[in-house]
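S.K.: Fold the following, please.
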Amino acid sequence: MTIPGYPPPASPGPTKRPTWLVGGATIVSFVALLYVIEVWDNLTGHRLDYNGIRPLESDGLWGIVFAPLLHSNWEHLIANTGPALVLGFLMTLAGMARFIYATAIVWILGGFGTWLIGNSGAPPGVETNHIGASGLIFGWLTFLIVFGFFTRKVWEIVVGVIVLFVYGSVLLGVLPGTFGVSWQGHLCGAIAGVVAAYLLSGPEREERQRRKGSAAPRLGV
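M.R.: This is a model prediction of the structure:
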């Protein structure tokens, strides 16, 4: 019953889920998808693996879309699982929109770079096929390390320093080394992560410039 002259009580609006909960569910779902794909890949005799990035081949461009979802075997996928869960979750804390845009930039730009230089260091006549989420993981890694230094936000700087301390040695994977490991994909993913961090920190950098402009002394003539 409503009392005349008084508005009815407002109905509660939809409850917004915490960012960490949405981010965690998103990353777990993504990694679960990688396992579903690997199960199917094993059941079909690893036919999916041929859809990776084949450098400088026109049909190899499709690998840019599929390569981060494919892995050569269970050991390859398991090795990527931990970093994907941790770094991917930390990425979502910068905001889901930024996470999606950053992932898209790393996915596409890093993949295209791999397509361009993926045959570097390979023996003459040997065709390479690059698959795995490690390029994406390297992009997330470098994004987290440098993003705070672009935004100048303390908590993001702290996250970057911690990530550098814990995972910094992984960056050695951008150097030529172990046969069968796509250092080209690691390198291009890492570069794409820095590019994504710079582009997506634009609002903070612009706001910092506006504050500097407004704080500049005005001199009369």
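
S.K.: Could you use CA atoms for every contact and neighbour count after this?
M.R.: OK.

S.K.: ok, now which ones touch residue 72?
M.R.: 46, 49, 131, 132 (C-alpha atoms under 8 Å, 6 or more residues apart in numbering).

S.K.: any idea how far stretch 81-99 is from the chain center?
M.R.: Computed by C-alpha atoms, centre = their mean, to the nearest Å, the separation of stretch 81-99 from the middle of its chain amounts to 7 Å.

S.K.: now do stretch 85-101
M.R.: Averaging C-alpha positions (C-alpha atoms, centre = their mean) puts stretch 85-101 8 Å from its chain's average.

S.K.: after the strand or helix carrying residue 34, next one along is what?
M.R.: Taking DSSP states H and E as the definition, residue 34 sits inside helix 19-43. Counting by DSSP H and E, the next helix or strand C-terminal to helix 19-43 is helix 63-66.

S.K.: Contacts for that following helix, please.
M.R.: Contacts of helix 63-66 (C-alpha under 8 Å, 6+ apart): 51, 52, 53, 54, 107, 108, 111, 112, 115, 131.

S.K.: how about the nearest residue to the fourth one, chain neighbours excluded?
M.R.: Leaving aside its chain neighbours, residue 54 sits nearest to residue 60 (4.4 Å; criterion: C-alpha to C-alpha, 6 or more residues apart in numbering).

S.K.: Now do the contacts for that neighbour.
M.R.: Counting by C-alpha under 8 Å, 6+ apart, residue 60 touches 51, 52, 53, 54, 115.

S.K.: how close does the second one sit to residue 73?
M.R.: Applying C-alpha to C-alpha, to the nearest Å, the value for residue 52 to residue 73 is 14 Å.

S.K.: One more, please, to line up against the first structure:
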Amino acid sequence: MNNKEHFKFSTGVIAYPIFFVLIIWLVFWFEVRFGVNFNKYGVYPQTLKGLRGVVLSPFIHGDIQHIYHNTVPLFVLSTALFYFYRPIAWKVLFFGILISGFLTWCIGRPSYHIGASGLIYVLVSFTFFKGVFAKHYRLIALSLLVVFLYGSMIWYVVPVEKGVSWEGHLSGLITGLLFALFFRKEIAKPKKYAWEHENYNEDEDPFLKHFDKDGNFIEILEPEVEEELPIINYTYKEESRTKNQDGR
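M.R.: Have a look, this model is predicted:
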């Protein structure tokens, strides 16, 4: 089992999400500081000019409340993405932006669609369905945590609130599900215990031999072994001494 198959923490797990969120805040600071408005660079559906928003819209936000509500879950979810699915994390982020943005361009209303909420829905959807498909307790636990934290977001994939791009949310949800299906086999494989292997013999397990069939502990006394004293052979070797011609 190679290193890619283990859940490992590294500096990139935190550094990449921080860097991504920092860029979003720098763009917003630039707008406020110099009094410019980048909303026109968002996704404008079914127009050639509006295609530029497929790439640029996740970095553009309308106000401080908008950017705050987007960057917090974006940081949490992208950190989980890099921790549990690092080999495919960049693919999910990059193609998630492109595909969800393009779907928004296809089905959206004639208005500027801005914000990173589409990407957030990609991550929520991907993390949830990927954990379900993986059938591994850590990833399922992550899916349940995502549902607990962001489950209410499902209502915003339909037009329930004016001024909210439900088309972008729906596009992100669909994209995340497609990614979970496409990357279904690319998951971190957990370490197997001894009893999970096919050639495991329960009768030879050194731990289980201390318990009977009902689960009661059996004290196994090791036979006493008489301590043998070490045998030391003392040998005397007589050495013949010869004198040389000088008598020494």
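
S.K.: of the contacts of residue 72 of the first structure, closest to residue 98 of the first structure?
M.R.: residue 132 (22.5 Å; C-alpha to C-alpha).

S.K.: How many residues are close by the counterpart of the closest one in the second structure?
M.R.: Aligned by TM-score structural alignment, residue 132 of the first structure pairs with residue 115 of the second structure. A count of nearby residues for residue 115 of the second structure, using other C-alpha atoms under 10 Å, gives 24.

S.K.: helices and strands around the helix holding residue 34 of the first structure, which ones?
M.R.: With contacts defined as 3 or more C-alpha pairs under 8 Å, 6 or more residues apart in numbering; DSSP states H and E, helix 19-43 of the first structure has these neighbours: helix 74-92.

S.K.: Excluding covalently adjacent residues, which one is nearest to the aligned residue in the second structure for residue 157 of the first structure?
M.R.: Using TM-score structural alignment, the partner of residue 157 of the first structure in the second structure is residue 140. Among residues not flanking residue 140 of the second structure along the chain, residue 131 sits closest, at 4.7 Å (C-alpha to C-alpha, 6+ apart).

S.K.: Roughly how far does that neighbour sit from residue 138 of the second structure?
M.R.: 8 Å.

S.K.: Please apply the same query to residue 89 of the second structure.
M.R.: Distance from residue 89 of the second structure to residue 138 of the second structure, by C-alpha to C-alpha: 17 Å.

S.K.: and these two? which has more neighbours close in?
M.R.: Neighbour count, other C-alpha under 10 Å: between residue 89 of the second structure and residue 138, residue 89 has more, with 17 against 14.

S.K.: And the host helix or strand of the more buried one against the first structure, how far off on average?
M.R.: Using DSSP H and E, residue 89 of the second structure falls within helix 86-107. Taking mean C-alpha distance after the TM-score superposition for the first structure, the mean distance separating helix 86-107 of the second structure from the aligned residues in the first structure is 1.1 Å.

S.K.: next SSE after that helix?
M.R.: From helix 86-107 of the second structure, the next helix or strand downstream (DSSP H and E) is helix 117-134.

S.K.: what sits up against that following helix?
M.R.: 58, 70, 73-74, 77-78, 81, 93, 96-97, 100-101, 139-144, 146-147, 150, 168-181, 184, 187.

S.K.: Strands - which of the residues you listed land there?
M.R.: Assigned to strands by DSSP state E, none of these qualify.

S.K.: Can you select the buried ones from the residues you listed in PyMOL?
M.R.: The PyMOL command for the buried members of the contacts of helix 117-134 of the second structure (criterion: 16 or more other C-alpha atoms under 10 Å) is given here:
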select buried, resi 58+70+73+74+77+78+81+93+96+97+100+101+139+140+142+143+144+146+147+168+169+170+171+172+173+174+175+176+177+178+179+180+187
